[in-house]
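> What follows is a protein structure lacking sequence information:
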């Protein structure tokens, strides 16, 4: 694996030199857009909306629409606003990781210590595990300041980017449901259904079946054949009554178990 960032984790007055590696990868298949007539690749062009002519890359500028007109920004404007290009992930405080709502999570990176930082890295890793805490810090990646959570996983310190508060939309425009509309017996069966389906989280049990089935179809078509794909049909409830639907679901889950 090739590292995407080199710097250090600032733990108090201790700097731990590390390299970051992407911890995630896309499971989707990679497709090219082609001309149906001869299967040539499709290229995208930057077209002037008014003249419909292609615009050379060096003639393209960035503008922000404000008060009925565009304000044009140049490279110096972006450089002025950019955060200081520090190479330190500065730990600002420590929190219970359960207190971080999953809506904040973005993407994760594995960190690997440089040789001179192995002891300090090991100390931070063990301290995080023992305290059951996660660190909150900031770092600059590709000229952008990022908020992150520093947490342990499989004896590796993971750096997970999280969103800032202003990136989360308010829920005030979303219609809320009054819990008084749910009866006690419906709630009791709902809780029983959750208990029936409860288990330890095992990510390996969940597969990207869409990509797998699509690849089967591609390989079959390459041989001039047609793959048979089994599709799961959603079960339909026999009643429109919520309580009856819950009871049917509870019975079906018991049979499955």
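Okay, I see it. Computed from a prediction, not measured in an experiment: that's the story for all the values here.
> rest of the way, CA atoms for contacts and neighbours
Noted.
> what about residue 254, neighbour count?
12 (other Cα atoms under 10 Å).
> So it sits against residue 196, correct?
Yes. Counting by Cα atoms under 8 Å, residue 254 touches residue 196, with 7.5 Å between them.
> contacting residues for the residue nearest to the spatial centre of the chain?
The residue lying closest to the centre of the chain (Cα atoms, centre = their mean) is residue 106, at 4.0 Å. Contacts for residue 106 (Cα atoms under 8 Å, 6 or more residues apart in numbering) come out as 160, 161, 162, 163.
> that's a strand at it, yeah?
Yes. According to DSSP: H, G, I helix; E, B strand; the rest coil, residue 106 belongs to a strand.
> Look up how far residue 250 lies from it.
Distance, residue 106 to residue 250, by Cα to Cα, to the nearest Å: 35 Å.
> Could I get the full set of helices for this protein?
75-81, 118-131, 184-197, 209-222, 242-256 (DSSP state H).
> and the longest one, what does it pack onto?
Looking back up the chat, that one is helix 242-256. helix 184-197 (3 or more Cα pairs under 8 Å, 6 or more residues apart in numbering; DSSP states H and E).
> Now do the helix it packs on: distance to the chain's middle.
31 Å (Cα atoms, centre = their mean, to the nearest Å).
> So which of the helices of the chain is nearest residue 34?
Closest of those to residue 34 is helix 209-222, at 15.8 Å (criterion: Cα to Cα).
> Need the residues that contact the closest one.
27, 28, 29, 226, 227, 228, 229.
> got a list of what the second one touches?
By Cα under 8 Å, 6+ apart, the contact list for residue 28 reads residue 211.
> follow-up on the earlier one: just put the helices of the chain in TSV and tack on distance to residue 144.
Output for the helices of the chain, formatted as TSV (distance: least, Cα to Cα, whole Å):
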stretch	distance to residue 144
helix 75-81	10
helix 118-131	25
helix 184-197	41
helix 209-222	32
helix 242-256	48
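> so which of those comes closest to residue 110?
helix 118-131 (12.5 Å).
> for the closest one, packing partners?
Applying 3+ Cα pairs under 8 Å, 6+ apart, one finds that helix 118-131 makes contact with strand 14-22, strand 144-153.
> okay, pairing it with this:
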């Protein structure tokens, strides 16, 4: 597992040397763009919008656009100095809170924390303390030249660092258009909706969810590799929008449908149950 960062976790006077590893990976299928005439890959050049000339890396500077078309140019030396001043290689835990107090909208990316040399005992201590207290650590970390807010928590046998959006990075709910109030909710409809939720409630098992689009796309790619002339991907029909008049009917139908599914156990489960009885 590739190390993306090395430093330490600190809380109070405790200092734990750690390494950071990406906890997730992107399985999206990357599609390249080709020239239709000859199937050669398309390249992208950095071109100046005024001179219309290709620009070399040495001729590029960084700047902040404070208003449309007006910039403050930042020297490489200034940025490097700022980077060094803030390059503290530590995850500083500043508070301990309950995980449920942080809404998932704040979470950004997950990293595994692994103990570095000599950090095993202190790492295990922090893991046990977090586990038994049912708390997580709110921390600050400098990652990729940017200060990040983060949560340090226990995931199975490891410590995980989750980067968190700053409060001003989360847009205001008040700015979301056309959000209805609760006045239009009918009591009977709510009762049926609650029954439907109850019937669909199950322990979370991430392995039962699959990326159907990615699987279909790979099937298409493999079929084309094998030389098949035509491949048809069955597209799912989007469910029609439910209007207020048929809301109750849709809820009731969903309730009946899920009730039937619950009663009829999957073939594997039925077979397993018969095996146990035998």
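Perfect, thanks for sending it. This is a predicted model, so every value here is computed, not measured.
> re earlier: neighbour-wise, give me the winner out of the contacts of helix 209-222 of structure 1.
residue 227 (15 neighbours).
> Setting aside sequence neighbours, what's the nearest residue to that one?
What sits nearest to residue 227 of structure 1 in space, not counting adjacent residues and going by Cα to Cα, 6 or more residues apart in numbering, is residue 217, at 5.1 Å.
> what do we get in structure 2 for that neighbour?
Here residue 217 of structure 1 is matched to residue 220 in structure 2, going by TM-score structural alignment.
> picking up where we left off before, and which of the contacts of residue 106 of structure 1 is nearest residue 72 of structure 1?
Closest to residue 72 of structure 1, out of all of the contacts of residue 106 of structure 1 and judged by Cα to Cα, is residue 163, at 27.5 Å.
> What is the burial count for the closest one?
Number of residues near residue 163 of structure 1 (other Cα under 10 Å) recorded here: 15.
> just checking, it touches residue 104?
Yes. Taking Cα under 8 Å as the definition, residue 163 of structure 1 is a contact partner of residue 104 at 4.9 Å.
> buried subset of the contacts of residue 106 of structure 1?
160, 161, 162 (16 or more other Cα atoms under 10 Å).
> which residues touch the aligned partner of the second one in structure 2?
If I follow you right, that is residue 161 of structure 1. Alignment note (TM-score structural alignment): residue 161 of structure 1 maps to residue 163 of structure 2. By Cα under 8 Å, 6+ apart, residue 163 of structure 2 lies in contact with 107, 108, 109, 110, 148, 149, 150, 151.
> burial count for the alignment partner in structure 1 of the last one?
For residue 151 of structure 2, the aligned residue in structure 1 is residue 149 (criterion: TM-score structural alignment). Counted with other Cα under 10 Å, the neighbours of residue 149 of structure 1 add up to 22.
> if I pick residue 149 of structure 1, what's in contact with it?
134, 135, 136, 137, 158, 159, 160, 161, 162.
> hmm, 7 Å instead?
134, 135, 136, 137, 159, 160, 161, 162 (Cα atoms under 7 Å, 6 or more residues apart in numbering).
> which one of those residues sits closest to residue 113 of structure 1?
residue 159 (12.8 Å).
> From residue 185 of structure 1, how far out is the closest one?
44 Å.
> Same question for residue 242 of structure 1.
Counting by Cα to Cα, the gap from residue 242 of structure 1 to residue 185 of structure 1 is 11 Å.
> Ok, residue 91 of structure 1 next?
From residue 91 of structure 1 across to residue 185 of structure 1, the span is 48 Å (Cα to Cα).
> Settle it for me: which of those two has more neighbours?
residue 91 (19 against 10).
> what's the closest non-adjacent residue to the equivalent of the more buried one over in structure 2?
In structure 2, residue 91 of structure 1 lines up with residue 93, judged by TM-score structural alignment. Using Cα to Cα, 6+ apart and skipping residues adjacent in sequence, the residue nearest residue 93 of structure 2 is residue 139, 4.0 Å away.
> need the contact list for the one you found.
91, 92, 93, 94, 149, 150, 151.
> Buried ones from those, can you make that a ChimeraX selection?
Applying 16+ other Cα under 10 Å to the contacts of residue 139 of structure 2, the buried members can be selected in ChimeraX as follows:
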select :91,92,93,149,150,151
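> Of the contacts of residue 139 of structure 2, which ones are shared with structure 1?
With both residues aligned by TM-score structural alignment, their matches' Cα atoms under 7 Å, the contacts of the contacts of residue 139 of structure 2 that structure 1 also has are 91, 92, 93, 94, 149, 150, 151.
> if we can go back for a sec, among the contacts of residue 106 of structure 1, which are located in strands?
160, 161, 162 (DSSP state E).
> Find the nearest non-adjacent residue to the second one, please.
Among residues not flanking residue 161 of structure 1 along the chain, residue 148 sits closest, at 4.3 Å (Cα to Cα, 6+ apart).
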